[in-house]
Structure formats: structure tokens, C-alpha cells
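Student: can't give you the sequence, but here's the structure:
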């Protein structure tokens, strides 16, 4: 179940400078669906969240947080958590975790660090799915924690 977006969170998103990570005390992940991708994860503002797949053909093979450098984070902000990571109904709370990175706590789901795409807005269809930039392919995540693949993406480890 999704809960209404609060005005303070909208103000936080609008005030987040490009290249900065979105951070809030309690971050809640949700799930939504569309005809093209089926069910996928969204952040607390109903914007799609992504992970960076660097282990595919032409990927740089680095950890996604290392591959997505400062320039990358201007377009793909990392989801940071100050306090607690929560999930709405339809998501597995055991898959929602945080990891330490550069002195901050990054939201992960199914072991994948989570990012926003700056061109996606709340309640909009995902615009970054399948893009190849910054050393890998950007992919939405299913409620089971698996990256959603497009036809343009090679299989993992494919040479």
C-alpha cells in the first residue's frame, strides 16, 4: 500500500541539488506497475528506483557505487538512509538493507544499491530503464529483487 506523499518530502526533493544524494531519516520503498515493465520498485515519492548493472557485456565490471562517479551521480543520485529503511506491502523486508559507502548508508534491495534518475518524476513511467551509461546498464528492480532486463541488455557475464 502506498501512502500519500507529504509536503516536506516534496520540498526536500525540489531542494536536492543535482549530484547530491537523496537522504531522509526513514526511507520507504514501494512497488508500482505499468504495462511495459510489470511490477517494479519506487522510492518514497513514487519515482522509479534503479540499480547499475556493470557485469554485463561492455560494462566496466566495477562495483556500481564506484562506477557511478560524481558526474554520474548528478544524473543518477544515490538513495541514502539516515535512520530506517522500510518497505510497503508487496515487498520483502528481508531484501531491504543498507550498506556503508563513503561514510553514508545507501539503500539496497536484493543486494543492489539504489539510484534515482533525475529525469523521472513522481508517478511517471521510468525513463532510465535499459540505458547504457557510466559503465553499465540501468535497470529497475522487481519486487523479488531481480533487475528487470530489456531486449537491449545482454545476459550477465555475456562476452
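Tutor: Looks like it arrived, so ask away. Computed from a prediction, not measured in an experiment: that's the story for all the values here.

Student: okay, CA-based contacts and neighbour counts for the rest of this
Tutor: OK.

Student: ok, and for the top helix by length along the chain, which residues are buried?
Tutor: The residue-count maximum for a helix in the chain (DSSP state H) belongs to helix 7-15. Across helix 7-15, burial judged by 16 or more other Cα atoms under 10 Å covers no residue at all.

Student: Now tell me what touches that helix from outside.
Tutor: 22, 45 (Cα atoms under 8 Å, 6 or more residues apart in numbering).

Student: list the contacts for residue 19?
Tutor: Residue 19 neighbours (Cα under 8 Å, 6+ apart): 70-77.

Student: try this one next to it:
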């Protein structure tokens, strides 16, 4: 009987110690998790497109081979931008978040590292460029490889997906409901 009491005492003590250790471990990791969550929420909207080591890569799409960001989301250029200068800010940058980085951008697939660069944005962030074109995501692309922004004229000029050559791909995207590319009547819009 005495040994059963000792077992219960030592067993409950060990269990209590184990619970205390687990709680302590969770407490310390949750505070670091909380601080990283706080850091992410205090940064501008474009951070959804950010990465410490940003990798631009290529994927095959119905529009051809296109550039995508590290999260697989399609990258666009805006014809209203100048070489190595973004003209998209405010509401434009909310709808078309810039691809930003805190480090040196890298490339994989058919994207070339030598063609990547950065420009300074207001607020001190660095936007990634490809062959001098500032790169953007489209807020309407909610999953990897979508091209819903292709050919958009929002904010006064055309938005195009980018080829590995750095050129704008001006081919019209097929509509969501069309599965076999027979889309007559897509207008050129005067931009090229």
C-alpha cells in the first residue's frame, strides 16, 4: 500500500513537472510567434508580396512562360511606369501590391538573376525590378498562376504579365468560363 502511495505522489509530481515544462515551452514560443505576427501586421500591404530572399521564377501558363513571385503568384508590369521608376502608389499599390524585398532578389527557372534589381519606394521599401520594370502582383489573383489582371487598364494604363525576356506579354487571357480558347472579340485596347 505504501508503494502505491509513493507511485501516485511521484507520478503526479512528474506529470505536474511535465505540464509545467510544456506550458513554459509554449509560452516562450507563443511570445516569439506573437512578436512576428505583430511585425507582419505593422508593415505595409505590399509585404504580402515580400520575402527576405525574394526569388522570381518562371511557370508555364496559357499566356506562355511568365514570371511569378516566390509564392507562385503572377507578376505584372505597368506601362505607366518608367524604366526603374514606379508610378504606382496609394490606391494603385493597394490593388497592385509591389513585389518587395529586404534582401537581394534571386532568380530560378527561366528568370535571370542578372536581370533583377531593386528600386527605392516611398517609405523605404525596396521594390523588385526585372530588366528595369517594377514588378507587381494583382490583388484579384487569389491563387498561384492566375492571370486575372492581364490587360487591365486600371489606374489609366495597361497591366501585362512579364515574359522571361522582360517583355510584356500582350496576349489576351482567356475567360474563366472558356475552356477551349475560342474567344472572339477581345479588343486590343490601343496599347501594345
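Tutor: Perfect, thanks for sending it. Values in this document were obtained by computation on a predicted structure and should not be read as measured data.

Student: What's the average distance for the longest strand belonging to structure 2 when superposed on structure 1?
Tutor: When structure 2 is parsed with DSSP state E, its longest strand is strand 55-61. Strand 55-61 of structure 2, aligned to structure 1 and superposed, deviates on average by 0.9 Å (mean Cα distance after the TM-score superposition for structure 1).

Student: hmm, which of the contacts of residue 19 of structure 1 are the buried ones?
Tutor: Using 16+ other Cα under 10 Å as the burial test, the contacts of residue 19 of structure 1 include 72-77 as buried.

Student: I'd like to know which of these is nearest to residue 149 of structure 1.
Tutor: Closest approach between those and residue 149 of structure 1, by Cα to Cα: residue 76, at 18.4 Å.

Student: Please list all residues in contact with that closest one.
Tutor: 19, 68, 115-118.

Student: aligned partner of it in structure 2?
Tutor: Matched by TM-score structural alignment, residue 76 of structure 1 corresponds to residue 96 in structure 2.

Student: Give the closest residue to its match in space, chain neighbours not counted.
Tutor: Leaving aside its chain neighbours, residue 96 of structure 2 sits nearest to residue 138 (4.7 Å; criterion: Cα to Cα, 6 or more residues apart in numbering).

Student: ok, now residue 138 of structure 1?
Tutor: residue 52 (4.7 Å).

Student: repeat for residue 116 of structure 2
Tutor: Excluding the flanking residues, the one nearest residue 116 of structure 2 by Cα to Cα, 6+ apart is residue 130, at 4.6 Å.

Student: what do you get for residue 139 of structure 2?
Tutor: Leaving aside its sequence neighbours, residue 139 of structure 2 sits nearest to residue 95 (Cα to Cα, 6+ apart; 5.3 Å).

Student: Check the gap between the one you found and residue 171 of structure 2 for me.
Tutor: 22 Å (Cα to Cα, to the nearest Å).

Student: Check residue 70 of structure 2 too.
Tutor: Computed as Cα to Cα, the residue 70 of structure 2 to residue 171 of structure 2 distance reads 24 Å.

Student: who's more crowded, these two?
Tutor: Higher neighbour count among residue 70 of structure 2 and residue 171: residue 70, with 20 against 16, using other Cα atoms under 10 Å.

Student: Am I right that that one is in a strand?
Tutor: No. Per DSSP: H, G, I helix; E, B strand; the rest coil, residue 70 of structure 2 lies outside any strand segment and is coil.

Student: Identify the residue spatially nearest to the aligned residue in structure 1 for it, adjacent ones excluded.
Tutor: In structure 1, the residue matched to residue 70 of structure 2 (TM-score structural alignment) is residue 44. Spatial nearest neighbour of residue 44 of structure 1, chain neighbours left out: residue 28 (5.2 Å); criterion: Cα to Cα, 6+ apart.

Student: now the strands for structure 2?
Tutor: According to DSSP E, structure 2 carries its strands in the segments 55-61, 64-68, 76-78, 100-101, 106-107, 116-120, 126-130, 133-134, 159-162, 168-169.

Student: now the ones you listed in TSV, with mean neighbour count and distance to residue 23 of structure 2?
Tutor: As requested, the strands of structure 2 are arranged in TSV below (neighbours: other Cα atoms under 10 Å; distance: least, Cα to Cα, whole Å):
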stretch	mean neighbour count	distance to residue 23 of structure 2
strand 55-61	20	37
strand 64-68	24	41
strand 76-78	28	46
strand 100-101	25	36
strand 106-107	19	40
strand 116-120	19	44
strand 126-130	26	40
strand 133-134	28	47
strand 159-162	27	49
strand 168-169	20	54
